[in-house]
Every structure is written in C-alpha cells, then in structure tokens.
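Chemist: pasting the structure only:
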C-alpha cells in the first residue's frame, strides 16, 4: 500500500459494492476492463480509493445515457490515477461528452418528429412514399432509415 494513503482512505470491495449498489462481480468486471484499479494489501486483498465510488457512479450514469463501455473507458482514462479527481477533472469529462449527448438528443428529436408519418425510409406509407422517396432513390444512400439517420 502506498505510504501516503491511510487505511481509512481505502474501501474493501464489499463496502464499495454497498456504497455503489453494484454487485462485487460487476466491480470485478470493471476492474478487469481497467475502469477501476484496486490497491492490493500485503495479504493480496483488493482495496479501493473512496474516489472509486464516483468513478463507478459515473460508469452507471454514462451507461444510462447510452455511452458504450469503450467511450466510458476513454473518458475515465482522462482522470488522474492515485488521487481523487477534482471538480475540474469531472468538469472536463462533462464537457467532453456533452457533444455526444447533444448529437444523440438531436437524433432522438428527428426520430420523434418523423416517426408519426414515416420511419425515414417511406416503407410504412405507400401514399407518401412517392413524395419522399420516388423510385426508392434513398436505397442508393444505404440501408436503413436514411432520412432519420442521415
């Protein structure tokens, strides 16, 4: 254990699980992916920094927002290792994912607005299909709902 850390700065995996609401196996999974890094005691037991509560909470929130594990990993890699991240560290991550969230929101809004009449390819409305997609011209742009995804 690093000398600058006190035993009160560290949590056993069971305490971390209780604090985050995650199962021990989920924490081990995130450890395996490199998203949290425990410190090993002389008896080879895992001990986590209290700041790992926030890391794991961020993972849960980011997953709810639709970020892929690889995207979460990229963001968490920006945080310092071995010290508690500052408010500025978290603010930088927030700024970084804001663009991704804005793009997803825009896509959801486009989908919502077009869903009533057409799902973007015209195939649900043969009457309107001739107006929006005559002779199936959108097929040349690729598969799927081109007008929504485009």
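Modeler: That came through, no problem. Note that this is a predicted model, so its numbers are computed, not measured.
Chemist: please count neighbours and contacts with C-alpha atoms only from this point.
Modeler: Fine.
Chemist: next secondary structure after the longest helix anywhere in the chain?
Modeler: Taking DSSP state H as the assignment, the helix of the chain that covers the most residues is helix 87-115. In the C-terminal direction, the helix or strand that comes right after helix 87-115 (DSSP states H and E) is helix 126-132.
Chemist: so which elements touch that following helix?
Modeler: In terms of contacts (3 or more C-alpha pairs under 8 Å, 6 or more residues apart in numbering; DSSP states H and E), helix 126-132 is packed against no helix or strand at all.
Chemist: how about that helix: buried residues?
Modeler: By neighbour count with 16 or more other C-alpha atoms under 10 Å, helix 126-132 contains the buried residues 129, 132.
Chemist: outside of it, which residues touch it?
Modeler: Contacts with helix 126-132, where a contact means C-alpha atoms under 8 Å, 6 or more residues apart in numbering, come from 122, 123.
Chemist: okay, now the one to match up with it:
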C-alpha cells in the first residue's frame, strides 16, 4: 500500500493553519515530513490528525512542550490508532481538571479580594488585615489554597 503524500500547502489549507505554522511544528518536533525528488516537503495523512490535536490542545491551554512529550508516546512508524489517541487524551485529563478548578476559583473570586496583598480594595482588610497574607507568599495566595 503506497503512502499518501500530502503537500505542505494542502495540509495547511486542510488544517486551517499557515504553512509557516507547519514548519514551526516540524522544527519543534511535533510533526515530521520528508522531501520528494523535487525537494518539496511531503507529509503522511496522519499529520492531519496530529495538527488537529495540536490545535485543540493549544485551545485548552496545553503547552507545546506538553504536547511534544505526549506525542513522544505515539508511534512514528504507523498511523496512531483510536486506542493511541485515547491514551494521549488521558494524559491531559488531570491537567485540564486542575485548570478547570483554578478557573472556577478565579471566577468565584473576581468580585472580591483574591489575596494579592495590594490593600487597595475596601474589602481587603476583611480578608487581609495588616497584610497577614504576606507571610504566605507573593501574589494571589487565596486563589492558590
């Protein structure tokens, strides 16, 4: 069975990214290509799924480094299976759950003091009299509890 060769332009259009984005992903080791006899980049069809996963993961706040580490567990010599992708998604579930909980905490605290130690809000003395939170460290310590 012949490997379907996809051009960089086709992959970019199909995935909704710029050609330079594909070059960047390749430089970062997230995807791979080869050169044909005319020295043009070519990709296997599974790159479409990989780029889609990269885009989805980035929208969720997953760093390119985390994406790369997770992709390293996938096979390079064959197209990843449904089971491969299920395994990949599990590796991000706890990270996403932690981010969701942090965002809920932030949302619930936006209208009041978040413990930053600024003492600029009228309600801060209720949460932070005499800047007691300073001993817990810098930044919004109440959110980090």
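Modeler: Perfect, I can see it now. No experiment lies behind these values; they were computed from the predicted model shown.
Chemist: TM between them?
Modeler: The pair, once superposed, lands on a TM-score of 0.91 when counted by TM-score structural alignment, normalised by the length of the second structure; 144 aligned residues with a C-alpha RMSD of 1.6 Å.
Chemist: related to what we said a few turns ago, in the second structure, what residues pair with the longest helix of the first structure?
Modeler: Residues 82-110 of the second structure are where helix 87-115 of the first structure aligns, taking TM-score structural alignment as the criterion.
Chemist: how many other residues sit next to residue 23 of the first structure?
Modeler: Residues contacting residue 23 of the first structure under the criterion other C-alpha atoms under 10 Å number 14.
Chemist: swap that for residue 135 of the first structure, sorry
Modeler: Each residue near residue 135 of the first structure was counted by other C-alpha under 10 Å, and the total is 10.
Chemist: what residue of the second structure takes the place of it?
Modeler: Aligned partner of residue 135 of the first structure by TM-score structural alignment: residue 130.
Chemist: which SS state does that match fall under?
Modeler: Of the three states, residue 130 of the second structure takes helix according to DSSP: H, G, I helix; E, B strand; the rest coil.
Chemist: what do you get for residue 44 of the first structure?
Modeler: Under three-state DSSP, residue 44 of the first structure falls in the coil class.
Chemist: remind me which helix or strand the counterpart of residue 55 of the second structure in the first structure belongs to.
Modeler: The criterion is TM-score structural alignment: under it, residue 55 of the second structure has residue 60 as its aligned partner in the first structure. Here residue 60 of the first structure, judged by DSSP H and E, is contained in helix 52-64.
Chemist: who's in contact with that helix?
Modeler: For helix 52-64 of the first structure, contacts defined as C-alpha under 8 Å, 6+ apart pick out 16, 19, 20, 35, 36, 69, 72, 76.
Chemist: write the PyMOL selection for whichever of these are buried.
Modeler: The buried residues among these can be selected in PyMOL (16+ other C-alpha under 10 Å) with this line:
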select buried, resi 16+20+35+36+72+76
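Chemist: just flag the most distant two among the contacts of helix 52-64 of the first structure.
Modeler: Farthest pair in the contacts of helix 52-64 of the first structure (C-alpha to C-alpha) is 19 and 69. Separation: 21.4 Å.
Chemist: on that earlier part again, and the helix holding residue 60 of the first structure with helix 87-115, angle?
Modeler: Computed by axes from the mean of the first three to the mean of the last three C-alpha atoms, to 10 degrees, the angle separating helix 52-64 of the first structure from helix 87-115 equals 10 degrees.
Chemist: could you point out which element follows helix 52-64 of the first structure?
Modeler: Going down the chain from helix 52-64 of the first structure, the next helix or strand is helix 69-76, by DSSP H and E.
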